[in-house]
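A.B. asks: structure here, sequence nowhere to be found:
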């Protein structure tokens, strides 16, 4: 039996999963220069994001709570796969994305020179998304949505023009609405030099005539004043709007930069200010690229939910303001919770300096929520050094191989379940880390020098430079021996290190797991760990995950959970560590922690691997026996966790 797409299934269920909007057109890679304030020639490193106006808008719409889909082509290459994977992580339906075996994924290289200059180079000749054709348009997928967004770039070539028109006609026939983002880039019409991708306006009658062919199909038309000029065929904004109105009854929205926007549902009045406006947001412009895509996502969030036009304009202006304050386009898009928080508050002129807002942006837009986490922790380094010394062994390559066996044991147990995970180091576990990239498991990696107190980091003296070498899906794990009774100098030194690490994690887009062990350096009661947690948050540090010592003290778990939720209700959760305790003690700790919802599972190591490693290194067991033993030890703890969790749910 042929499986049905999500769109078909939703349509047949009476719209239960009906899409709010499908966007059509550009889907490529943005390589953003990371150095700010210089020429593109002088930029040395680039951040990779998904890009393309309709793709950015689809991401923005999904983050705002709309069910969004995309129609596009990507190459059968690494970048094409990244786009599809990232869209899926963002919740954008990709049923309409085709893979082109003959063309590469589109590419744009961008920089931020100053508030008014943003150098931009498009690599779009014979690229995948510009090969979209009418045959790629699935009528069922189009009909599964309430609205379709098309844009001006995909009217610049005959094939993509036909695809856009076909999709628009199908949407109208299905009773939906067509949205037109004018999205005028002269360079993509051959009207500007290839090194002038940032140019926004070149008058051209042929472009005007091509764009105007879609006007009778439109229900909403959005553009900047310059884009209104090209669509209307006049550099007088009011005259251009009236020329558009003569051919379309669509709602017209003119974006005016720092002045916000103005909407015209009916006749165009005598002045722009006489239209319908929403509250604007006078903030510092850091990066104008992507602001229009965010504006469109915000306007659609209001318009498709039948909000008043003033509110639609306000939401759109706010979404644009948030994006112009950040680096990148798609990753800068606001979540719905973030947007509501922004609209309800008072913020500094330089938005990116608001730690509160940036924390909300980070925590509401993370990918890959996990209800539970079963982690084999085998990131140990000094313990394996000691084991080799005890056995008189000097061949470190054997430890590399054993950690590969541990990954295989996890894989046989997890069978592709993303709720399983592994902690691996870059010294003995480098090959296993590389192999883990092909699996969907949670991956954590230690940054601390084993046993260091005060805390030291492995790698470069600049921990940020070390993390730049790590894949972004590696969660940075840091173990710190921290006790509330530590002297002031010890606390200050450790605090400085944790602040450096937290800043580096955010700048390199890595999640952060903070492991706290207090019991080795002072007495511990039911409030000890909660006190450390409160202190960490007081520094402005927000770990995505906490890894805490096992205890059967329910009051201690309650205090720790309360402390975390008081400061960060969006925290990913807590996992238990094992401290090399006997298996029965670890199981007892799991049972004690399971009643607390923020506890998501465990990350246990030596309890699982130590005896197996010793037997394997001495030749008492072979590879297969080691894999089996590791898997069995992990299974016992996993079964204990799930039994305790089920008891919590039942209660």
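C.D. replies: It's in. Since the structure is predicted, the reported quantities are computational estimates derived from the model, not experimental observations. Residues are numbered from 1 along each chain as shown.
A.B. asks: could you use CA atoms for every contact and neighbour count after this?
C.D. replies: OK.
A.B. asks: can you show me the helices along the stretch 351-500 of the chain?
C.D. replies: Ranges of helices within the stretch 351-500 of the chain are 355-364, 382-390, 397-414, 430-436, 463-467, 488-508, based on DSSP state H, counting those that start in this stretch.
A.B. asks: need the helices for the stretch 201-350 of the chain, in chain order.
C.D. replies: Taking DSSP H, counting those that start in this stretch as the test, the helices found in the stretch 201-350 of the chain are 205-212, 225-232, 237-247, 291-303, 309-324, 336-344.
A.B. asks: dump these to a markdown table, plus distance to residue 115 and mean neighbour count.
C.D. replies: Written out in a markdown table, the entries for the helices of the stretch 201-350 of the chain read as follows (distance: least, CA to CA, whole Å; neighbours: other CA atoms under 10 Å):
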| stretch | distance to residue 115 | mean neighbour count |
| --- | --- | --- |
| helix 205-212 | 29 | 17 |
| helix 225-232 | 18 | 26 |
| helix 237-247 | 24 | 19 |
| helix 291-303 | 13 | 28 |
| helix 309-324 | 10 | 26 |
| helix 336-344 | 22 | 16 |
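A.B. asks: can you list the ones you listed in TSV and add distance to residue 186?
C.D. replies: Converted to TSV, those look like this (distance: least, CA to CA, whole Å):
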stretch	distance to residue 186
helix 205-212	9
helix 225-232	10
helix 237-247	18
helix 291-303	16
helix 309-324	22
helix 336-344	32
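A.B. asks: before we move on, back to that, nearest to residue 260, of the helices of the stretch 351-500 of the chain?
C.D. replies: Of all those, the one in closest proximity to residue 260, counting by CA to CA, is helix 355-364 (21.1 Å).
A.B. asks: could you check the angle helix 488-508 makes with the closest one?
C.D. replies: Here helix 355-364 points in a direction 60 degrees away from that of helix 488-508 (axes from the mean of the first three to the mean of the last three CA atoms, to 10 degrees).
A.B. asks: check which helices and strands helix 355-364 sits against.
C.D. replies: In terms of contact count using 3 or more CA pairs under 8 Å, 6 or more residues apart in numbering; DSSP states H and E, helix 355-364 is assigned the packing partners helix 336-344.
A.B. asks: quick one: contacts for residue 162?
C.D. replies: In this structure, residue 162 makes contact with 133, 134, judged by CA atoms under 8 Å, 6 or more residues apart in numbering.
A.B. asks: count residues in the vicinity of the closest residue to residue 330 other than its chain neighbours, would you?
C.D. replies: The shortest distance from residue 330 to any residue other than its chain neighbours is 4.9 Å, reached at residue 56 (CA to CA, 6 or more residues apart in numbering). Using other CA atoms under 10 Å as the criterion, residue 56 is surrounded by 30 other residues.
A.B. asks: shouldn't residue 56 be within a helix?
C.D. replies: Yes. Remark: residue 56 belongs to a helix, assigned using DSSP: H, G, I helix; E, B strand; the rest coil.
A.B. asks: presented hereafter is structure B, for comparison with structure A:
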């Protein structure tokens, strides 16, 4: 019998078609390259590449894209035994344009994709209970039945003693309204143990611009640890006992897609590596974990796509040795 995963990621997995030429529109690009992606899947792969036993739970369509996605996950070492194949709904696709500075803009294709059909019966709670951390993908909150399934999982897992990880990964065009997005995302924030989001998302959820105050507001909602990322500027992380701002790294940016997912995977890796409760982390420990996470995110920005760009532990450690910074 295989060992239980240390982390199980539940949520969305998507085919990203990334513009072959930066600085062009989706209609004007000469072509696209195909990549497996989506935040929940990226976190699973990021952890697997860092050496953590990881499984993924979600739905894909019974179509060539669904087959491609599950195959790509397996190649990285992620357990896909609990990915459900949907006969009635197709795999979600995303088309991404890139700015010359490495930014991106997404257009999503498929009005009723397979990932939104996740049901409680698709999820083995005993499997989740054996995971130290369960990561919930935010796309599950977009529509029913996946929304109710996500809250059911998070509440059950939390009561069973596993940590819940969450990243809002806000894509407002996919929501019915900003108000609905804020309401549902904050409900999950209230269940989560570990919360990662960027500074713009923190402002959207709290209405507070200074990131330290926004983090305090979010921490009061229930998480044990809140990490706010700010691109190359760095990140700010806090618990009820300590906080740490860690400066980022300057790299040659090719594609920023998945940098936040890479950061979160590295953050969860650091939490597991410590083998102690987050509440007992010192300021130094918090800073060290954030520095490692910043490095993982920076490395991801240097290559096109996400899964191929997500770094291994050895790559992150080499990068850190070559780029010493102070907190």
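C.D. replies: Happy to help now that I have it. Since this is a predicted model, take the numbers as computed values, not measurements.
A.B. asks: distance between the longest helix seen in structure 1 and the chain's centre?
C.D. replies: Ranked by residue count under DSSP state H, the longest helix found in structure 1 is helix 623-650. Counting by CA atoms, centre = their mean, to the nearest Å, helix 623-650 of structure 1 is centred 31 Å from the centre of its parent chain.
A.B. asks: same deal with stretch 122-136 of structure 2?
C.D. replies: How far stretch 122-136 of structure 2 lies from its chain's middle: 16 Å, per CA atoms, centre = their mean.
A.B. asks: so which bit of structure 1 is it matched to?
C.D. replies: Structural correspondence for stretch 122-136 of structure 2: residues 136-150 of structure 1, per TM-score structural alignment.
A.B. asks: quick one: closest of the helices of the stretch 201-350 of structure 1 to residue 177 of structure 1.
C.D. replies: helix 291-303 (10.9 Å).
A.B. asks: who are the packing partners of the closest one?
C.D. replies: Packed against helix 291-303 of structure 1, as judged by 3+ CA pairs under 8 Å, 6+ apart, are the following elements: helix 53-63, helix 309-324.
A.B. asks: what range does it cover in structure 2?
C.D. replies: Helix 291-303 of structure 1 corresponds to residues 259-271 in structure 2, going by TM-score structural alignment.
A.B. asks: so what touches that stretch?
C.D. replies: For stretch 259-271 of structure 2, the surrounding residues in contact (CA under 8 Å, 6+ apart) are 39-40, 42-44, 46-47, 50, 52, 196-198, 229, 278, 289-290, 292-298, 300-301, 310.
A.B. asks: that's a strand at residue 35 of structure 2, yeah?
C.D. replies: Yes. With the criterion set as three-state DSSP, the secondary structure at residue 35 of structure 2 is a strand.
A.B. asks: pretty sure it sits against residue 18.
C.D. replies: Yes. Taking contacts as CA atoms under 8 Å, residue 35 of structure 2 lies within contact range of residue 18: 7.5 Å.
A.B. asks: between those two, which has more neighbouring residues?
C.D. replies: The neighbour comparison of residue 35 of structure 2 against residue 18 (other CA under 10 Å) goes to residue 18, with 26 against 20.
A.B. asks: need the three-state assignment for the more buried one.
C.D. replies: Per three-state DSSP, the secondary structure class of residue 18 of structure 2 is strand.
A.B. asks: what do we get in structure 1 for it?
C.D. replies: Correspondence of residue 18 of structure 2 to structure 1, assessed by TM-score structural alignment: residue 32.
A.B. asks: ok, that match to residue 39 of structure 1 distance?
C.D. replies: Using CA to CA, to the nearest Å, we find residue 32 of structure 1 at a distance of 13 Å from residue 39 of structure 1.
A.B. asks: circling back: which residues do residue 35 and residue 18 of structure 2 both contact?
C.D. replies: With contacts taken as CA under 8 Å, 6+ apart, the residues that reach both residue 35 of structure 2 and residue 18 are residue 305.
A.B. asks: in CSV, list the helices of the stretch 351-500 of structure 1 along with distance to residue 243 of structure 1.
C.D. replies: Listed next are those as CSV, based on distance: least, CA to CA, whole Å:
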stretch, distance to residue 243 of structure 1
helix 355-364, 41
helix 382-390, 74
helix 397-414, 62
helix 430-436, 58
helix 463-467, 54
helix 488-508, 47
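A.B. asks: give me whichever of those is most buried.
C.D. replies: With neighbours taken as mean count of other CA atoms under 10 Å, the helices of the stretch 351-500 of structure 1 reach their highest mean count in helix 397-414, at a mean of 20.
A.B. asks: for that one, grab the matching residue range in structure 2.
C.D. replies: Under TM-score structural alignment, the alignment places helix 397-414 of structure 1 onto no residue of structure 2.
A.B. asks: hmm, who's touching that helix?
C.D. replies: Here helix 397-414 of structure 1 has contacts from 376, 378, 384, 420-422, 428-432, 436, 613, 617, 623, 626-628, 630-631, 634-635, using CA under 8 Å, 6+ apart.
A.B. asks: so what's the counterpart of residue 82 of structure 2 in structure 1 up against?
C.D. replies: The alignment partner of residue 82 of structure 2 in structure 1, by TM-score structural alignment, is residue 96. With contact taken as CA under 8 Å, 6+ apart, residue 96 of structure 1 is in contact with 69, 70, 71, 72, 136, 137, 138, 141.
A.B. asks: against residue 167 of structure 1, how distant is residue 96 of structure 1?
C.D. replies: 11 Å.
A.B. asks: what is in contact with the two at once?
C.D. replies: Overlap between the neighbourhoods of residue 96 of structure 1 and residue 167 consists of residue 137, taking contacts as CA under 8 Å, 6+ apart.
A.B. asks: about what we covered before: now for residue 32 and residue 39 of structure 1: what residues contact both?
C.D. replies: Shared between the contact lists of residue 32 of structure 1 and residue 39 (criterion: CA under 8 Å, 6+ apart) are residues residue 111.
A.B. asks: tell me which residue of structure 2 matches up with residue 265 of structure 1.
C.D. replies: Residue 265 of structure 1 maps onto residue 239 in structure 2, by TM-score structural alignment.
A.B. asks: neighbours around its match, how many?
C.D. replies: Under the criterion other CA under 10 Å, the count of neighbours that residue 239 of structure 2 has is 23.
A.B. asks: hmm, residue 222 and it touching each other?
C.D. replies: No. If you go by CA under 8 Å, residue 239 of structure 2 and residue 222 don't touch, sitting 10.6 Å apart.
A.B. asks: for stretch 82-96 of structure 1, list every residue counted as buried.
C.D. replies: Neighbour counts over stretch 82-96 of structure 1 (16 or more other CA atoms under 10 Å) mark 82-84, 86-87, 89-96 as buried.
A.B. asks: so which of the residues you listed belong to helices?
C.D. replies: Among those, the subset assigned to helices under DSSP H consists of 82, 83, 84, 86, 87, 89, 90.
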